[in-house]
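Undergrad: The sequence and its predicted three-dimensional model are supplied below.
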Amino acid sequence: MITLLVVVIVLAIAFDYINGFHDAANSIATIVSTKVLTPFVAVLWAAFFNFVAYFVFTDHKVANTIAKTVIEEYITLEVIFAGLVAAISWNLFTWYYGIPSSSSHTLIGGFAGSGMAFAVFQGVNPLEAINISATLKIVSFIVLAPLMGMIISIIITLIIINICKNSRPAVAEKWFKFLQLVSSGALSFAHGGNDAQKVMGIIATALIAGNVIGTFEEMPGWVPLACYVAIAAGTMSGGWKIVKTMGTKITKVTPLEGVSAETAGAITLGITEHFGIPVSTTHTITGSIIGVGLVKRVSAVRWGVTISLLWAWILTIPVSALLGGLTLAVIHYIL
């Protein structure tokens, strides 16, 4: 039991690290594509703010929501192990092909799928293993998070354009390049606060399943620290294939638009974190980038690329759930 618990915790930290380099593009894509920072400096900048979030996001509401995705009686260490294997597999697959899918949703999908498979093996309706209200809230924000990001980025872009309409272009661009440092730092800060908590929820659940702690509130202090360190280290490793997709393939981004998109993403993540809703940073910033493209004109957005991304978003939870269920089935029949 102790050995499996250690393996699960190591896998969870590994997933957090992968989440960092998979999602590095979210906060640095525009700042790299506009040449405000070099890729190396950009990932250091993002990683720093990922970790700073550790000192601010102390309520762990998102972690608590993740921990409650599967009903407690259907959670075992084997279920968590299978969910993590599924999540890591899908994350590495999408990273390899440069697809900016959601690390958050692959974790939720893998965990839910393995929990449902466990229920089947117990002769129970698999839907009984899922906390339906928590799951529906998460699933609804597959649509709502990018929509929020898009609307907020359109509003911010229009405000900035009207304020700066009489500014000299060279002076304005210089200012927006500076402001991109601020906006990308804010997005990295929000990303760390939102995404590190998801793994905290999984580790806390594993500690409860392993009878180390009794409730989520008893989560030891090393868990948040380890999660923030892992996601910051992963961010420093970068995710260059996804940077290219996010920074150039959706729409051409200027420093002004980079500021708008990153600020909109940070605001959206801040709002959802306040209400304990685990959303996808990837979905949010993609919606924000689409928003700044729409301000120019509808044709400025490369809709073929965007539709491909939407398919990846739609498939992430069901594919991860299937992988989680299959992994648990292999464990069940082998052990």
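TA: That came through fine.
Undergrad: For the rest of this, base every contact and every neighbour count on C-alpha atoms.
TA: Noted.
Undergrad: is it true that K35 lies in a strand?
TA: No: secondary structure assignment (DSSP: H, G, I helix; E, B strand; the rest coil) places K35 in coil, not in a strand.
Undergrad: another one to put next to it:
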Amino acid sequence: MELALVVAVIVIALAFDYTNGFHDAANAIATSVSTRALTPRVALLMAAVMNFLGAFLGTEVADTVGKGIITTPSGQHGLVIVLSALIGAITWNLITWYFGLPSSSSHALIGGLVGAGLASTSVVLWSGIVDKVVIPMVLSPAIGFLGAFALMTAILWIFRRSNPGKTTRGFRLAQSLSAAAMALGHGLQDAQKTMGVIFLALLSTGHVQPGQGIPVWVKISAATAISLGTYSGGWRIMRTLGRRIIHLDPARGFASEAVAATVLYVMAIGLHAPVSTTHTITSAVMGAGATKRLSAVRWGVAKGIIAAWVLTIPAAGVVAAACYWLAHLILE
């Protein structure tokens, strides 16, 4: 029974990784597609490849998710907790995907872990959650907004006397690079979260020891799942991020992606924090768009997105807690 549960957790974790890919594909490519810097299919292929490569850039975020959110009991009980967390996260991903809201898969997973942990009376590591989740969750969108606003302001000043046609063509080319950097950062951040959950399941059953690193097969599986999900596309969310918040031009698209990618790398490698690629790029799009004029940003759409952000952790946590109680009755 325990082995079957281990296999089920791994399969569902990879399914979450796949939904993360198609849910968050828009993060890397929506701005490039909306400004016509890249065609949708080329953009998706590029994002899938860069997601795969990004998954191998480090394990800092995976370590935080696998060891820094909750401490699970050993054996079957621990597996049920992880399984419930994943179901809660996938459920919220599908709900927000259906309504086209770019919510955070990362925070859905963390909310699922916390909800299942509280329902099971496991040890929730609140200090780690505050340091590695809550503070970065607030900082990354703020830095994304202000950074993109500042970079776009600088671009407007530097190119104020340049030929508009040449400048637009130049930034379309630059966007190919910034979109690739964004996709690489997405792989670095989000594939590692699935690695961390699988590692947590293996740790609770003794298949890996506390001092061991993440097995290579776990890295390859997570990287492959998120890449396949990305290539399948997330067109509903792409429309919201690429056009409904603000109609971007190539320069603003470049500024948004460049700043968001930088935040992802710094948070992952420097602070080991599992931040939301969705929150970061959406805020950066708002910041770059605000340089036109504040009214150019469709704040009504932005309010809906922010509401989804606020609800993500508690909503995924409630679903995960309900799944735990149900699974506890059936399996334990």
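TA: Received it, and whenever you're ready, just let me know what you need. All figures in this text were calculated on a predicted structure; none of them were measured in a lab.
Undergrad: tell me the contacts of the residue of the second structure most remote from its centre?
TA: For the second structure, the C-alpha farthest from the mean C-alpha position belongs to R161; by Cα atoms, centre = their mean, that distance is 38.1 Å. Listed by Cα atoms under 8 Å, 6 or more residues apart in numbering, the contact set of R161 of the second structure is empty.
Undergrad: How is the aligned partner of it in the first structure assigned, secondary-structure-wise?
TA: Alignment of R161 of the second structure against the first structure is given by TM-score structural alignment, with N166 as its counterpart. Using three-state DSSP as the criterion, the local structure at N166 of the first structure reads coil.
Undergrad: Tell me where the stretch 151-300 of the second structure has helices.
TA: All helices of the stretch 151-300 of the second structure, identified by DSSP state H, counting those that start in this stretch, fall at 164-186, 192-204, 216-232, 235-239, 250-265, 277-289, 299-331.
Undergrad: Count the neighbours of L146 of the second structure for me.
TA: Residue neighbour count, defined by other Cα atoms under 10 Å, stands at 17 for L146 of the second structure.
Undergrad: Spit out the contact partners of T224 of the second structure.
TA: Going by Cα under 8 Å, 6+ apart, T224 of the second structure touches F52.
Undergrad: Map it onto the first structure.
TA: When the first structure is aligned by TM-score structural alignment, T224 of the second structure is paired with V229.
Undergrad: Please determine how far W309 of the second structure is located from S104 of the second structure.
TA: Shown here: W309 of the second structure relative to S104 of the second structure, a distance of 7 Å by Cα to Cα, to the nearest Å.
Undergrad: tell me, what's touching these two both at once?
TA: Counting by Cα under 8 Å, 6+ apart, the contacts common to W309 of the second structure and S104 are H279.
Undergrad: The two: who's more crowded?
TA: Taking other Cα under 10 Å, W309 of the second structure and S104 do not tie; S104 has more neighbours (27 against 20).
Undergrad: The more buried one is in contact with T278, isn't it?
TA: Yes: under the criterion of Cα atoms under 8 Å, S104 of the second structure is in contact with T278, at a separation of 5.7 Å.
Undergrad: Map M195 of the second structure onto the first structure.
TA: Going residue by residue (TM-score structural alignment), M195 of the second structure aligns to M200.
Undergrad: Next, the contact list for its match, please.
TA: Taking Cα under 8 Å, 6+ apart as the contact definition, M200 of the first structure lies against 63, 223-224, 227.
Undergrad: Could you check how far it is from V52 of the first structure?
TA: Distance, M200 of the first structure to V52 of the first structure, by Cα to Cα: 16 Å.
Undergrad: ok, now A67 of the first structure?
TA: Separation of A67 of the first structure from V52 of the first structure (Cα to Cα) stands at 23 Å.
Undergrad: ok, these two, which is more surrounded?
TA: Just comparing A67 of the first structure and V52: by other Cα under 10 Å the higher neighbour count belongs to A67, 24 against 18.
Undergrad: What is the aligned counterpart of L77 of the first structure in the second structure?
TA: Matched by TM-score structural alignment, L77 of the first structure corresponds to L79 in the second structure.
Undergrad: And that match, how far from G187 of the second structure?
TA: Relative to G187 of the second structure, L79 of the second structure is positioned 25 Å away (criterion: Cα to Cα).
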